[in-house]
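> Sequence plus the predicted model coming up.
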Amino acid sequence: MEFAQALFLVVAGHNDRQEHLSRARRLVLKVHLSASLSEGESVRFLPPIFGEVRLIVHQFLDRLMHDSGRPIPIFNQNAGSLDRRMDKAEFDRFADAYEDQHRENIAVTGEGPEYFAEYKIKAFREIVDRAGIEVNRICDFGSGIGNSIPYFRRYFPEAALTSSDVSERSLALGRQRYPEAGSCVLIENNRIPVEADSFDVAFSACVFHHIPHREHLTWLRELHRVTRPGGLIAIFEHNPLNPLTVHAVNTCPFDENARLIFARDLAKRLQAAGWASSRIQYNLFFPRALARLRPFENKLGWLPLGAQYVATARKV
């Protein structure tokens, strides 16, 4: 297979690992788009192709990410210290302008914030249904200005929603935009101010890349505390292996202190925090111009080149 030979040469024939990453991204994207777009190919023909690509990609990523040499620069190069946090004051400062900045930043995809907010909640509903969980109480961790609220109402109409955030201004804007949204809690002192086992499920949308990586375990344990036994967590995050995602993060003022997270690292942290059965699914492979290919995305969840991914786990 030409792809396999090309990717092998990339890994074996060059010393610059960033060059490996860049060329591999282009190769993987090229092969999966070519397979999808070839005339006359049926859906049944795609899995064998993708099965071979899957093995090659995973072998490549294992070599790339476990190499002991220089780190791959997948976080915002302008962020300064890797552990610098965006604090409460900064979240409050960005709250009023967040919607416009977000809309401008993602315009290249052809979609607005509403599309990305809805896709997450719709996917979350599917995850919960597959897990067979009855959902009466939801925690939205890092809810921001409430962009997910109308979609929680659409896909979880009977559930009680609790929006939680460190930014008091963001919570106020969420209440202003959606007065009947449910309850809000202000996160302070490294704690979500609710009793243990308060929620059936916990949800987080692109929040953890704003939290210093050394603090991930703290917050994953806190979310474990507030989720009932048998409950589930779903964390949606940007994929640092997707070049368009990295570009969008690096050019967004709101993400100036962001440090993206490899999916496998987040899965390991979930397990270390006491969660069980962690799983990863990659999402958002096609922009609006290729929307006709989006029905194939469910078959591409293994491919680590989607713009985002979701990490899920259960509390046992």
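That came through, no problem. Residues are numbered from 1 along each chain as shown.
> rest of the way, CA atoms for contacts and neighbours
OK.
> got the residue ranges for the helices in the chain?
For the chain, the helices defined by DSSP state H occupy 2-13, 17-37, 46-66, 88-95, 98-105, 113-131, 149-155, 168-177, 216-226, 243-250, 263-272.
> try this one next to it:
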Amino acid sequence: MGLGKLLHDHARQGHAEGTINHPRAYDVLASIGFAGRRREVFTRLAALSGARPGDRALDVGCGTGYLTRVLAPLIGSAGRVVGVDPSPSMVEYARRRAPENCSYVVGEGQALDLPDRSFDVVVTSLAVHHMPEAERGAAVREMFRVLRPGGRLLVAEFRRPANRLLAGLLSLVGGAAHRHSPRDLLGELIPRAGFHVEGEGDLPPLLFYVRAVRPRA
């Protein structure tokens, strides 16, 4: 059993690997996995999202709220960051560390209890691989639904690092996240949901990202 499996409860309907319910352990393993560069990498993700002062941003599968807290200063006091995660313990952990312009709700990415066209930015990092393959399309369509026309989407997933030692470590802590390339994992989910893909790329040492926009017309 990979160490990552120890962070999960047993898989239940709607989750490929079960929800992660050990937030402190998750943050420790994430820090190790990013080789001390977690803040640097997520700061870059926040910049790639295009978040601006006054925006409303949504983080789907927010986990411990790490990316929401990085987004918060970009959006400022006039904006709002909302995190959604299926794990109550992760949401509670995120709430205790939240700046004033962040809030969190327990919920499923596949069925967001949020209004249509209510966000300027949607991000999701390291969450799609937790969803059953049959429900990933529904989750991306939900992201499309809650974005305003012209709104921006950023999806980030694991990629296998070139460093063999780091790849071996991640195979222990990441479980199924590293069995497929991120391009295979995401496939055509984003354009099929109606998004226009603007760019993609690698974000060393561990991530692959896709940037897209909801067309205005």
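Alright, I've got the coordinates. This structure is a prediction, so every number in the text was calculated from the model and none was measured.
> Indicate which one of the helices of the first structure is closest to residue 308 of the first structure.
Minimum separation from residue 308 of the first structure across those (C-alpha to C-alpha) falls at helix 243-250, 7.9 Å.
> which parts of the closest one are buried?
The neighbour-count check on helix 243-250 of the first structure (16 or more other C-alpha atoms under 10 Å) flags 243-246, 248-250 as buried.
> want to throw those into JSON lines with distance to residue 191 of the first structure?
Output for the buried residues of helix 243-250 of the first structure, formatted as JSON lines (distance: C-alpha to C-alpha, whole Å):
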{"residue": "243", "distance to residue 191 of the first structure": "34"}
{"residue": "244", "distance to residue 191 of the first structure": "34"}
{"residue": "245", "distance to residue 191 of the first structure": "30"}
{"residue": "246", "distance to residue 191 of the first structure": "30"}
{"residue": "248", "distance to residue 191 of the first structure": "30"}
{"residue": "249", "distance to residue 191 of the first structure": "27"}
{"residue": "250", "distance to residue 191 of the first structure": "29"}
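> Where in the first structure does the longest strand anywhere in the second structure align, residue-wise?
If you go by DSSP state E, the second structure has its longest strand at strand 147-158. Strand 147-158 of the second structure corresponds to residues 227-238 of the first structure when matched by TM-score structural alignment.
> if we can go back for a sec, save the helices of the first structure as TSV, and put in distance to residue 198 of the first structure too.
Converted to TSV, the helices of the first structure look like this (distance: least, C-alpha to C-alpha, whole Å):
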stretch	distance to residue 198 of the first structure
helix 2-13	48
helix 17-37	42
helix 46-66	37
helix 88-95	25
helix 98-105	30
helix 113-131	17
helix 149-155	18
helix 168-177	20
helix 216-226	5
helix 243-250	33
helix 263-272	19
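> who wins for proximity to residue 285 of the first structure among those helices?
For the helices of the first structure, proximity to residue 285 of the first structure was assessed by C-alpha to C-alpha; helix 17-37 is nearest, at 9.3 Å.
> which residues of the second structure does the closest one align to?
The aligned range for helix 17-37 of the first structure is empty, by TM-score structural alignment.
> residue contacts, the closest residue to residue 21 of the second structure other than its chain neighbours?
Leaving aside its sequence neighbours, residue 21 of the second structure sits nearest to residue 89 (C-alpha to C-alpha, 6 or more residues apart in numbering; 5.7 Å). The contact partners of residue 89 of the second structure, by C-alpha atoms under 8 Å, 6 or more residues apart in numbering, come to 21-23.
> now swap in residue 103 of the first structure and tell me
Here residue 103 of the first structure is in contact with 112-113 (criterion: C-alpha under 8 Å, 6+ apart).
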